[in-house]
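coords below, sequence missing:
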């Protein structure tokens, strides 16, 4: 029996990955310590941890990258293990070595393994010696521009220039012809030096239609190594993954096992331990080539968890505790198909530039065994300029790819965020694309299908204008019902009641600078809306943030949220942002007409005067009910009642004369 060593873990990370690690650790009965920057003072990972320590300024270099400070906090808090998550210090060999020097368990691979895979050129040399297939290229130390140019010419164009210390798509350039090589080499070196303090590059043959397939591997301290199948991460933008799935579609079982064994060979070659990912380029002819190995947990690890039913963070902690892997290769299950979509704060209409700001509304799809959301953000939180703008990861599972894809589309349609721009609608469009449905995938997928995936800013459709107008009317009715000072006074109600003529309400809505004017008329049990030179009959009701609407006999439901006269309407995966320019109901002007008529259909519920009565201006005469609201009709002048034409309980049509006055 192994004596478990880990009793308290410091998570040297933030956001959704910190929350995800904390949940597993708590499930295992292990205490967790969070660290936070100035920008993350009120972050969810801080609230979820057992304790949290301030670590520095908002920029990562002043906080989450301060290795010695993290070590100091681990010691102060008596945390005897550190989980680095991914990003920040997760693949930093110096930090891993610092943990070891301070007798703190690093929940990750050995320092030597991180160092071996930290340099792409060194990694490729190791893999070549281990017999792992590589794309033709030059990975040596000679960095003379003319020499590299000659190597590229020998390989044949197109070639890829790649920073050896790179990652995340930085320090990479595709060169289509020899005349462009030196210019792009200089550009690549400048970016590499700026991003990684190292301008060394390698040159590789650039495959024109490759898929990006990666294998999840695990190893322990007892000479056990397994793979947990593959993930297809081909759909990328700027070398950043957008949607990942497991298993890879169209991969034969023979090829799957072959790639898995090669990945295990790669892990053995560097004495690996813990969770790692071996990434391959998979060519059209079925050949595959080692690209790199990530010596950490991957952002997309949940799809592997969904198809295997295993908790990879739990496996990481157990391996760090000295336990053997719980399953042999033949025992690892694989069921169904899973997708992960990364929900980002970004503007698809503006070249996917990151968006920042406060999330005023966030409603998740219902989570269960088929739908999972990993996030470190809730409504009220802000997306900062200092960190990656990922809001959440949406993960779905079902029995096969088609069913899982339908799950993904449905969950995206139910994922609602207001307050800043997101890529939710773009992801839904992508998941609905015919080529994606047919799994015609490669790393250039988004470029090839760019025109099909362009999302124009949604114009305001008739049903959305009708929904917004109905919302304004129903909300005002609710305000009137709760706030009215005099139950018999339309002046206090501000119901829009107008003496002796049609009762209406003028609504102005703005979207992207365009104004939409809607006139809403009260009718019995519904509203008559006038806009776009047409009339629409609409009724409905509000249930919290759901608006149930019947528009000319077509019933539907939209979700909406309003803040400071800014109305966001969600329908499917689309959303519309409208400004309610003037939310005041029509002013209650007095009419000069001699007699009183009903401005809307309704029911007389009380008659307050009789023929012959002398009435004063503003005196209540009749109370009617329409659209579940009471409306009191008052005298508009000093007069004597000649005749009351309706009694309590009578139904009244719009425009019907209610009371006549004696001639003056």
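Received it, and whenever you're ready, just let me know what you need. Quick caveat: nothing in here was measured; it's all calculated off a predicted structure.

contacts, neighbours, all on C-alpha from now
Will do.

Now do the strands in the stretch 1-150 of the chain.
According to DSSP state E, counting those that start in this stretch, the stretch 1-150 of the chain carries its strands in the segments 8-11, 31-37, 51-56, 81-83, 105-106, 137-138.

Just send those strands back as a markdown table, with distance to residue 223 and mean neighbour count too.
As requested, the strands of the stretch 1-150 of the chain are exported to a markdown table (distance: least, C-alpha to C-alpha, whole Å; neighbours: other C-alpha atoms under 10 Å):
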| stretch | distance to residue 223 | mean neighbour count |
| --- | --- | --- |
| strand 8-11 | 25 | 26 |
| strand 31-37 | 29 | 24 |
| strand 51-56 | 36 | 18 |
| strand 81-83 | 22 | 26 |
| strand 105-106 | 19 | 22 |
| strand 137-138 | 32 | 20 |
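
Comparison target, given below:
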């Protein structure tokens, strides 16, 4: 029996494992990096051990430090969660050699599936050699053999781009996984990502616990998942089950794992890989089958036998991943303080609580919202509504994208959505939401109620007071100046005659727009200029503008600024002052929240300054480089600001 478990992870999955341990009466130990010293998983564990440093390579990826922490804290078992060391056979062996129980598959099973190329050969699917591709093979997807999560992946549609994309994929794979091996597979733009959850014990029983559809992806990372995968013919489901069970038996698997497939438009299933760990999207399977996969992992690790048959499935479940990112700006990760996180009516798995900070070192995942209902349509409706009414205050998130995705006709029709969904619909899904003007009116009236100032109301209307609030979508700000007059009969809005103020308090304002009255819940968090307005039909994030704007230093034309806080990973080959660049060329790669982001030239011209170097950490807005743009009369000319610098 496991008495004390160390969770070798952080964030949402660490909190998820801790919750099951609490339910089972198992004591817990957390590990943490320096930025995570006060994180939620640390606060919820019975004990915690510091891993000195901030970068994953110095902390959560140091297997020797994690094992030492388990021994120091008196733990007798280790659960790896997902990511980090969860699929590291060497770490699993180190845990077992220390006399600890490893809550995962045997190291040999991990090794068998660790390389995607070896896994494909094991399952009879020969990968393509990326160095021997021809135009007839295109389009292809270049993938890292040793990793996942979108790292080291590149789509190649043109043979001329192959060399550069291969070099970039290999460099990213080496940086992320310590292994630069890549391979290629046919790229199916309209394929569906379908997977089978398996659970195996040490006594020969292997459960196929249903299918999941994870086709809605951005940057090769899943965003919305559901179980069971809709619209699959029974014969195809049986085929997927058979392949998944065969893969597990072939490597002597034990514990929870997932076998992933790409299903083509013609219904042909292509084996992708086997993930020898718990998946991020495991809650939808738990909801449908009424099981706790973490509890089953622990029992299997203790040697217990599974029943001969899995429980019967019930209903449908859908999960949406809430990220701190801005989809309208290329999914740029966001940082800052999370002031509120409330998604009522559905299961919420998270590693954050109100007041926690969101930093740059780790994944941008804030939470997973999961809805379960008797039918798919009901589950989708429930999740969309729960997210729409959620209170998520702090950095920009993908919440609006999730709501619109769940309601898009291509998604609501079972089995129609595929992995190209966001490539086709992202522009429409990230368009500015309507109603921002009314939200700004509510914010202005709430602030006026909270800070009434002198004068209160007058018998005769006086000059209007005004407040300005800004919205930003995709980096484009839109300001709303709200003018109002308070009288004995209420507020007058001279610029908005179609709006009648029903009531105006410091926290809630009710507006009548064209005969329909709606409440607006207004929250201004101390120490910030951000005002959040929550309504039954959606939420708005506004910025309070100062009454008098101070002059600010202008940025030199052609300046390349850091779009987010992060670390410079590498520069483009041959990049140096004096080099000529074209607008849109990738000049450097910035790593933030476990993802690499292209930083491109803002204009065509000559690089006149370069302030970035690999390994340098930069804040948002930091000057990385300057490209002197071409002038019609001649060569690029330095600006006065550059000359002074």
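Structure received. If you're wondering where the values come from, they're calculated on a predicted model, not measured in any experiment.

Of all the strands of the stretch 1-150 of structure 1, which one is nearest residue 348 of structure 1?
Distances from residue 348 of structure 1 to each of the strands of the stretch 1-150 of structure 1 were compared using C-alpha to C-alpha; the shortest belongs to strand 31-37, at 29.1 Å.

Compare the closest one with structure 2 and give me the mean distance after superposition.
Its aligned residues in structure 2 lie a mean 0.9 Å from strand 31-37 of structure 1 after superposition (mean C-alpha distance after the TM-score superposition for structure 1).

What span of structure 2 is that strand aligned with?
Counterpart in structure 2 of strand 31-37 of structure 1, with TM-score structural alignment as the criterion, is residues 27-33.

For residue 270 of structure 1, which of the strands of the stretch 1-150 of structure 1 is the nearest?
Judged by C-alpha to C-alpha, the one of those that comes nearest to residue 270 of structure 1 is strand 105-106, at 17.3 Å.

Residue range in structure 2 corresponding to the closest one, please.
Taken onto structure 2 by TM-score structural alignment, strand 105-106 of structure 1 occupies residues 101-102 there.

And that stretch, how far out from the chain middle?
Between the centre of stretch 101-102 of structure 2 and the centre of its chain there are 29 Å (C-alpha atoms, centre = their mean, to the nearest Å).

Repeat that for stretch 401-415 of structure 2.
Between the centre of stretch 401-415 of structure 2 and the centre of its host chain there is 18 Å, according to C-alpha atoms, centre = their mean.

that older thread, now tell me what touches the match of strand 105-106 of structure 1 from outside.
With C-alpha atoms under 8 Å, 6 or more residues apart in numbering as the contact definition, stretch 101-102 of structure 2 has outside contacts at 2, 76-79, 92, 95-96, 301-302.

repeat that with 7 Å
Stretch 101-102 of structure 2 is contacted by residues 76-79, 92, 95-96, 301 when judged by C-alpha atoms under 7 Å, 6 or more residues apart in numbering.

how close does that stretch sit to structure 1?
In the superposition with structure 1, the aligned residues lie an average of 0.7 Å away from stretch 101-102 of structure 2, counting by mean C-alpha distance after the TM-score superposition for structure 1.

Can you give me the neighbour number for the alignment partner in structure 2 of residue 122 of structure 1?
With the correspondence set by TM-score structural alignment, residue 122 of structure 1 lines up against residue 118 in structure 2. The burial metric for residue 118 of structure 2, expressed as a neighbour count using other C-alpha atoms under 10 Å, is 18.
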